[in-house]
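Asker: sequence? don't have it. structure:
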């Protein structure tokens, strides 16, 4: 099959020239016991993928990229229940073992066993199905590797979806949607009438805007360094948009909200944005960290203000919930027009356009480009 293989991280932009991804023919073994073969029909290009290209978070190399996708089940291994050939599925990087402390408490995203498998470049069950044509070792990305025409997954990575959802749109549910909406619904549990600010208006941030509107937030402030994103943010629910580079941005938000927001979501993974999130959060409010920065990144919390103002700092990883339960809910919201995630689509791209797509994402001019591994059909 055709796949996008990364051999080196940290290559310089423009990526169209340095080519972090090489488009090659590779081998994919069929599904083993307890595994599922999926024909990939759409794969989103996410900022998390960009951070790996940039070398901010290390992965075992060489590796087939992509962690947000959707497709059609083509074959199931022995012992698989709940999936059959022809099923439409979204693929998510959260695949808990189902047996550890965090999985049993309903937090599969924190499963240590699966985190270890992800770091080792294998499927969540420890298997390896990808290889080069000469038999050489080839790694899996987040147990999914959807920058390819086909993907072998464990069932825990798959969520059956209504076939009424176009598969290019369905590809967004496994990361952008489950992360952004989950941060609002699961982690922060935003209630009607509360105020929120969302820093970073990419695919995840815009989904958080939609979810905040669905939750009944009274004020939804979208914040970004690119005003070109404000029209779309307003269209999906932002009541006000603020340029993060405005020297008076923090004071403007404090004035708009009479002292700060109840929930500030930091999506970009930028330390300066985390400082802003703290500054615009009301007494008794919470800062929700969603974006991932460099592995060594840290931020400072003023201790007296943290304690004396009872401010909460909360992490939210991949939506802080259970994708098998959450994604069907979000799909239903989409089909009823309450979560218009199709508006996140910027354009469809081919394998040959993948590296250029990362240049566009790096420049901030797109929200979600969607790779079509089999071309338009």
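Answerer: Happy to help now that I have it. Just so it is clear, the model here is predicted, and its values are computed rather than measured.
Asker: switch to C-alpha atoms for all contacts and neighbour counts from now on
Answerer: OK.
Asker: against residue 277, how distant is the residue most central in space within the chain?
Answerer: For the chain, the residue lying nearest the average C-alpha position, counting by CA atoms, centre = their mean, turns out to be residue 175 (3.1 Å). Between residue 175 and residue 277 the computed distance is 22 Å (CA to CA, to the nearest Å).
Asker: what is the burial count for the residue lying closest to residue 225 once chain neighbours are set aside?
Answerer: Closest residue to residue 225 apart from its sequence neighbours, by CA to CA, 6 or more residues apart in numbering: residue 244 at 5.0 Å. Using other CA atoms under 10 Å as the criterion, residue 244 is surrounded by 20 other residues.
Asker: what about versus this one:
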């Protein structure tokens, strides 16, 4: 079938064009995409800063309606509303079996290099170039073929844009707080970087009962988003020393610091800022392909913990439905994270708005 999609043929070359999409195989699902979140990971990939390299179709946050299923699919059926889980773990490798499906051993040779779980693709340009599926998803398109494990059913009262964000930003941010760090009620917490993932971490901190919740960013617009979503205090790191400001608010530093940026400077900042014996958790990916210097003194002499968090240390088929139910119960205000909607042709502007701090989270919406 012919569909419209956001295509990166080469690094820093983005086009919205017609491509062909083959039907789903036995264990796959065809989804008509209704909403796709605009994430920094897509921008990093467009610029060649992550493992997945062009040519590919962008997008990994998504939700829509199942149009067709392969002959062996049992979890969903045509007509089901689903969000896209871009971590389609195999659930039988040793890593999955020890309870870490977010680190499934299959991902490194398939999903993380923009292939479907069987190692192939279903996409081509009209001039015959094979396209990969970013994070086994490729949701910045009118339709997507995904593995059955990537389709998580959602209820009729869950908006597609909410489902899309739960599938990445929410689970990555809130999961870092709840799953990776295990933040305790009454503990103090700070979040460095208030984009979609950082704001989701702030929601996670509120859900976990943290107090105070301190947001750190260099954009006043993002700090305002943070206040609306649960931050009790904000720090503009462009105006003051963030580490000193965090210590002033919490005496020795917060119990937990969450770095949603993941740059060399913010990783060091998180480790220095957290109190002695506290936990710094990094879920941002800016320095993913770099070696980063770590201040050994605070880490060792002050008995601090430095943790990495990928996909919120989530068990997708447990945690994604749980987050959906928390949204339905009014405990996760995901609607407030969506601050601007775009058409697919507006993707360059969506990326620009994201970098400028003009949005909490932008979402591409597709007409019915």
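Answerer: That came through, no problem. Treat the numbers as computed from the prediction; the structure is a model and nothing was measured.
Asker: ok, back up a step: touching, the residue nearest to residue 225 of the first structure and residue 223? I think so.
Answerer: Yes: applying CA atoms under 8 Å as the test, residue 244 of the first structure and residue 223 come out as touching, 5.8 Å apart.
Asker: and the residue nearest to the centre of the first structure? What does it align with in the second structure?
Answerer: Taking TM-score structural alignment as the criterion, the aligned counterpart of residue 175 of the first structure in the second structure is residue 168.
Asker: how near is the nearest residue to its match once chain neighbours are set aside to residue 161 of the second structure?
Answerer: The shortest distance from residue 168 of the second structure to any residue other than its chain neighbours is 5.9 Å, reached at residue 61 (CA to CA, 6+ apart). Distance, residue 61 of the second structure to residue 161 of the second structure, by CA to CA: 9 Å.
Asker: hey, what's in contact with both of the two?
Answerer: 36-37 (CA atoms under 8 Å, 6 or more residues apart in numbering).
Asker: what segments of the second structure are helices?
Answerer: In the second structure, the segments counted as helices under DSSP state H are 40-46, 94-97, 160-165, 171-175, 196-208, 220-228, 242-250, 264-273, 296-301, 316-328, 347-355.
Asker: and the ones you listed as JSON lines, adding mean neighbour count and distance to residue 258 of the second structure?
Answerer: Listed next are the helices of the second structure as JSON lines, based on neighbours: other CA atoms under 10 Å; distance: least, CA to CA, whole Å:
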{"stretch": "helix 40-46", "mean neighbour count": "21", "distance to residue 258 of the second structure": "17"}
{"stretch": "helix 94-97", "mean neighbour count": "15", "distance to residue 258 of the second structure": "25"}
{"stretch": "helix 160-165", "mean neighbour count": "28", "distance to residue 258 of the second structure": "19"}
{"stretch": "helix 171-175", "mean neighbour count": "29", "distance to residue 258 of the second structure": "9"}
{"stretch": "helix 196-208", "mean neighbour count": "29", "distance to residue 258 of the second structure": "8"}
{"stretch": "helix 220-228", "mean neighbour count": "20", "distance to residue 258 of the second structure": "14"}
{"stretch": "helix 242-250", "mean neighbour count": "17", "distance to residue 258 of the second structure": "13"}
{"stretch": "helix 264-273", "mean neighbour count": "22", "distance to residue 258 of the second structure": "7"}
{"stretch": "helix 296-301", "mean neighbour count": "14", "distance to residue 258 of the second structure": "16"}
{"stretch": "helix 316-328", "mean neighbour count": "18", "distance to residue 258 of the second structure": "19"}
{"stretch": "helix 347-355", "mean neighbour count": "17", "distance to residue 258 of the second structure": "20"}
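Asker: which stretch among those comes nearest residue 151 of the second structure?
Answerer: helix 316-328 (9.4 Å; CA to CA).
Asker: equivalent range in the first structure for the closest one?
Answerer: Following TM-score structural alignment, the aligned partner range for helix 316-328 of the second structure in the first structure is 323-335.
Asker: in stretch 353-366 of the second structure, which residues are buried?
Answerer: When neighbours are counted by 16 or more other CA atoms under 10 Å, the buried residues of stretch 353-366 of the second structure are found to be 353-354, 357-366.
Asker: what about it, how long is it end to end?
Answerer: Distance between the boundary residues of stretch 353-366 of the second structure (CA to CA) amounts to 19 Å.
Asker: ditto for stretch 188-201 of the second structure
Answerer: This stretch, stretch 188-201 of the second structure, spans 13 Å end to end (CA to CA).
Asker: where in the second structure does stretch 253-273 of the first structure align, residue-wise?
Answerer: Aligned by TM-score structural alignment, stretch 253-273 of the first structure corresponds to residues 246-266 of the second structure.
Asker: counterpart of residue 70 of the second structure in the first structure?
Answerer: Under the alignment (TM-score structural alignment), residue 70 of the second structure maps onto residue 77 of the first structure.
Asker: need the contact list for the closest residue in space to that match that isn't next to it in sequence.
Answerer: Taking CA to CA, 6+ apart as the measure, residue 77 of the first structure lies nearest to residue 33, with 4.7 Å between them; neighbours along the chain are not counted. By CA under 8 Å, 6+ apart, the residues touching residue 33 of the first structure are 77-80.
Asker: so what does residue 57 of the second structure match up with in the first structure?
Answerer: When the two structures are superposed using TM-score structural alignment, residue 57 of the second structure falls opposite residue 64 in the first structure.
Asker: what is the burial count for the residue nearest to its match when sequence neighbours are not counted?
Answerer: Closest residue to residue 64 of the first structure in three dimensions, ignoring its sequence neighbours and counting by CA to CA, 6+ apart: residue 5, at 4.6 Å. Taking other CA under 10 Å as the criterion, the count of residues near residue 5 of the first structure is 24.
Asker: hmm, residue 5 of the first structure is touching residue 62, no?
Answerer: Yes: with contacts defined as CA under 8 Å, residue 5 of the first structure counts as touching residue 62 at a distance of 6.6 Å.
Asker: circling back to that earlier point, quick one: map the residue nearest to residue 77 of the first structure onto the second structure.
Answerer: Taking TM-score structural alignment, residue 33 of the first structure has residue 26 as its aligned residue in the second structure.
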